[in-house]
Every structure is written in structure tokens, then in C-alpha cells.
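Peer 1: using only what follows, build the 3D model:
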Amino acid sequence: MPRILIVDDDPAIRDVVSFALSRAGFEIVTASDGAEGLARAGDSAPDLIVLDVMLPEMEGTEVCRAIRRSGSDVPILFLSSRDDEVDRVVGLEIGGDDYLTKPFSPRELVARVRAILRRGAPAPVPASTAATEEVLRHGRLVLDPGAARAMWDGMEVVLTATEFGLLRTLMRRPGRVLSRDALMDGAYAVERVVSDRTIDSHVRRLRAKFAAVGAAPVETLPGFGYRLGPCA
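Peer 2: Here you go, the predicted structure:
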């Protein structure tokens, strides 16, 4: 049973969301503020987080940033009373997966949660072939699918499962320009619908991790997509 963490300081909203999702067959964990939500995200291992933007002391956007900095790729659905495009864009750019404006229908909430979870876990390498799948090499970049390790010039770069899947897709087609849809089709095992901004957010975090070791393996071609650079 998928576990959903609900982080909202309004008891009425928490109750409505909890009731709707529990009736839909989900296990529920709740938190009433940002600090508690961040703690629950770490100790309850949720499959998805429903996160209010406006929280006391620690806003939902800060909770999201902290979760992403920890390396977690858990899906996050933002709730907000503000229907502002800038807020939606910021939420997606910092690592959110979707954005729902209050007031909302419980049915729509459940549908959004199910849609996010249907995107599935990033395509795993089957256990029977993981150990024998070929190590991918491109210049100073090495990707070992069997060990789930990415290396740049001998230094390990720790990636989330989604980031690993995106890089593996690019390395299988070095030099070729891949659209956002092609990237996600390669990284995920099942059909799903994600926004361009969500994909860009994953790529941005992937780039940041390689930038920390002085590398820039992923190139952008505006209007076309992404490709793996020379990695010399």
C-alpha cells in the first residue's frame, strides 16, 4: 500500500486530504508544520508527499529544497491557496512534481496523486541482468548500471534513481539530441505525463552534481532537447 505524507498546518485540510486518500487505499502519515514534515519525510519513507506551500516557520518550498538536497527523489505535490503562475513555476523548478490550488476537489486530488504514482519508479535494471549489463564509458564519464555508480575522472557522483536513468539514456546515444519525452521514456519503465519544467528540473539537478566535480557532460540545445557532450 503506497504511503502518503501530508504536510499542512490547517487541521481541516489535513483531515479532508487524509480522508480522501485513505478511502482511495493509501496509507497516511501527517505533519502540521515544515520541520515536522521534514522529519517525517526522513523516518516514514513516504511514496509521495502532499506539501502545503504556506507553512509556519519553514515554508513548503524550503521543505522541498531540503528534501532534494538530501538526495531524495520522492514525488512532491504542492498545495497552495495562491493561484499565481510564478508560484507554480518556482514549485516545479525546485523539485516539485505537481501543483494543486486550493480550494480543490478531493476527487481531483486523488486523481493527481494516482497520476504521479503511475509515472512509476525509474526503470530498474532487471536483477538477472544488472551484474552483466555493459559499463558505459564516454570520455571521463563512466556509468556502471550493475553497481548503480556514476564516475567522473575517477570521482563518484552520487545520483538519484531518476538522475541515473536520465544519464544512462543519454550515454546510450552519445552525441544525439534527445527530446524531453525521449529522455523520460528511456528513464522510466511505464507511461506517464510530466511537464517540461519537471524534466528540466531533473536535468538541472543532474548538472549541479557534476558541476561540483568540475564537469559539464549534459548540453542543452534550445528548442530541441539535450545531448551528451564530449566529456573529454
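
Peer 1: drop to CA atoms for contacts and neighbour counts, all remaining ones
Peer 2: Noted.

Peer 1: V142 sits in which helix or strand?
Peer 2: V142 is part of strand 141-144 when elements are defined by DSSP states H and E.

Peer 1: chain center to the helix or strand following that strand: distance?
Peer 2: Per DSSP H and E, the first helix or strand lying C-terminal to strand 141-144 is strand 149-152. Distance of strand 149-152 from the chain centroid (C-alpha atoms, centre = their mean, to the nearest Å) equals 20 Å.

Peer 1: which other helices and strands does the helix or strand following strand 149-152 contact?
Peer 2: Sequence order places strand 155-157 as the next helix or strand after strand 149-152, per DSSP H and E. Strand 155-157 sits against strand 149-152, with contacts defined as 3 or more C-alpha pairs under 8 Å, 6 or more residues apart in numbering; DSSP states H and E.

Peer 1: for the comparison step, fold the sequence that follows:
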Amino acid sequence: MDKQLTKILVVDDDPALRQLLAEYLNRHGYDTLLAPDASDITQRITKFSPDLIVLDRMLPGGDGVETCRRLRAQNEDIPVILLTAKDETADRIIGLESGADDYLGKPFDPRELLARIETVLRRKKGASALVKETPVHFGPFTFDPARRQLFKDNVQVKLTGGEINLLEALVKNSGKPLSRERLLALARDDDEGERNDRAIDIAILRLRRAVEDDPKDPRWIQTVWGIGYRFSPDA
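Peer 2: All right, here's what the predicted structure looks like:
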């Protein structure tokens, strides 16, 4: 992963530590966003689209472990490194069981955090590359993420760039319900200007018309009431 394109969200209530990490990570080519608490972390994720979150274990108005659990329950798979003043084995296990990718006790050397960030990102990149290279089959359709093309019975289906982005976001999160907010972040096409929830609904309808026998009773791209949409290749 190109570090100049890698975004890190640092959530910690210590302003001095936040500033230290921002300066250190920025010097090493990362784009860093800072937050004093996790109260609006979902909105920050949607707006900033971070590649990794550095999350403090103890936060005012919220717990880092519970925040991590909530993100995983929402099917957010962004890597999380938890920071904590507690470094007991039991506490590390609780942190990892919450869905965190790594755990670092305070105080720590910023060089160690940097090394852990790069290790987690390499691991994430390797897993994503495997998913990206694997064609996905559903019914008569095959979606090839590497070529960003959809085929029906080996004949290419013409889709716009935005529709391909949307299909790719759904396929990469196969089986997971994605909110309209999350789809906006994942499928955004800067050439199409500002998008909103209604635009996502219209794009979903167009995509359904391309792949569903009956767009009003979809088989592959399902509506999850109260949340958004889900791609179900084995439906």
C-alpha cells in the first residue's frame, strides 16, 4: 500500500499524544485525522474513509473495546489497533476478542506503533489482494474484480464506472448488510459529483435491472430494511 495514500484515524483523549502521533505519522507519509473521542466515529469513517484506526482503550463517554465491537457488528472491517494503559494479558485478550487487529500498551515508542501499523496494513493488503483477484460467480453472472468487468454467460454486461464501483463494494462485502452511508463512501466516483442516499437507491435499481430477473423481487442484491443493501451470491 502506498503510504502517501494511507489514511490513519487516531482516536485518543490525550491532546499531546494525538499531536505527537499526527506529526510522527505525517512525517512517515501518512494522512492523519485526529479525534478526542469515539462519539461520532461512524461519521468520521464515512467522511474520511480511513485505512486504519488507532483507538484508545479508555475514552470519555465511550470505551474503545465497546467501540470496536460496535464497528465489527456494523460489518466495518477497517483494521483497528487499540492503545491502552493496561497491559495485562487478560485485557489484551479482551481487546483482541472485540475485533481489534493489534493491541499496544502505553507508554510506547512511536516507532513500535509505526511498525505495528505497517504490519497490520500489509496483512490487510495481502488478504484484500486475494479477494480482489478471485472472480465471483452468481447465477449466470461472473464479476471479475481484477478487470472490473461483469459477464453474463461469458458476454460482458455494460455498466457505468459508478455502477462497477457499487457492485465491487457489494461483492467485497458479500453477505454483509451495508448502510447507504457506507456504500456512498465505498462506491464514490469523484467524476459523478456529490452523491446522496437517493443516488445510491437509484444506482442500486439500475444495477438490479442489469442482473436481476425481477428487479422488484431481487435475488442477488437484497434490501436489508432499516440498514441498506446486501449482496448474496448464494441466494
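
Peer 1: thinking again about what came up before, now do the strand holding V142 of the first structure: which elements does it pack against?
Peer 2: In terms of contacts (3+ C-alpha pairs under 8 Å, 6+ apart), strand 141-144 of the first structure is packed against strand 136-138, strand 149-152.

Peer 1: relative to V158 of the first structure, how far out is the spatially most central residue of the first structure?
Peer 2: Most central in the first structure under C-alpha atoms, centre = their mean is D73, positioned 4.4 Å from the mean C-alpha point. Taking C-alpha to C-alpha, to the nearest Å as the measure, D73 of the first structure and V158 of the first structure are separated by 13 Å.

Peer 1: can you check which part of the second structure the helix ranked longest in the first structure sits on?
Peer 2: When the first structure is parsed with DSSP state H, its longest helix is helix 196-211. Helix 196-211 of the first structure lines up with nothing in the second structure when matched by TM-score structural alignment.

Peer 1: likewise for stretch 45-53 of the first structure?
Peer 2: Mapped onto the second structure using TM-score structural alignment, stretch 45-53 of the first structure spans residues 49-57.

Peer 1: and that stretch, end to end?
Peer 2: 21 Å.

Peer 1: equivalent analysis for stretch 70-87 of the first structure, please.
Peer 2: Across stretch 70-87 of the first structure, first to last residue, C-alpha to C-alpha, it's 23 Å.

Peer 1: centre of the chain to the strand holding V142 of the first structure, how far?
Peer 2: On the basis of C-alpha atoms, centre = their mean, strand 141-144 of the first structure sits 22 Å off its chain's mean C-alpha point.

Peer 1: kindly report the same for stretch 43-60 of the first structure.
Peer 2: 14 Å.

Peer 1: please point out which parts of it sit buried.
Peer 2: Within stretch 43-60 of the first structure, the residues scored as buried using 16 or more other C-alpha atoms under 10 Å are 46-55, 58-60.

Peer 1: same thing with stretch 91-106 of the second structure?
Peer 2: Neighbour-count burial for stretch 91-106 of the second structure [16+ other C-alpha under 10 Å]: 92, 95-96, 98-104.
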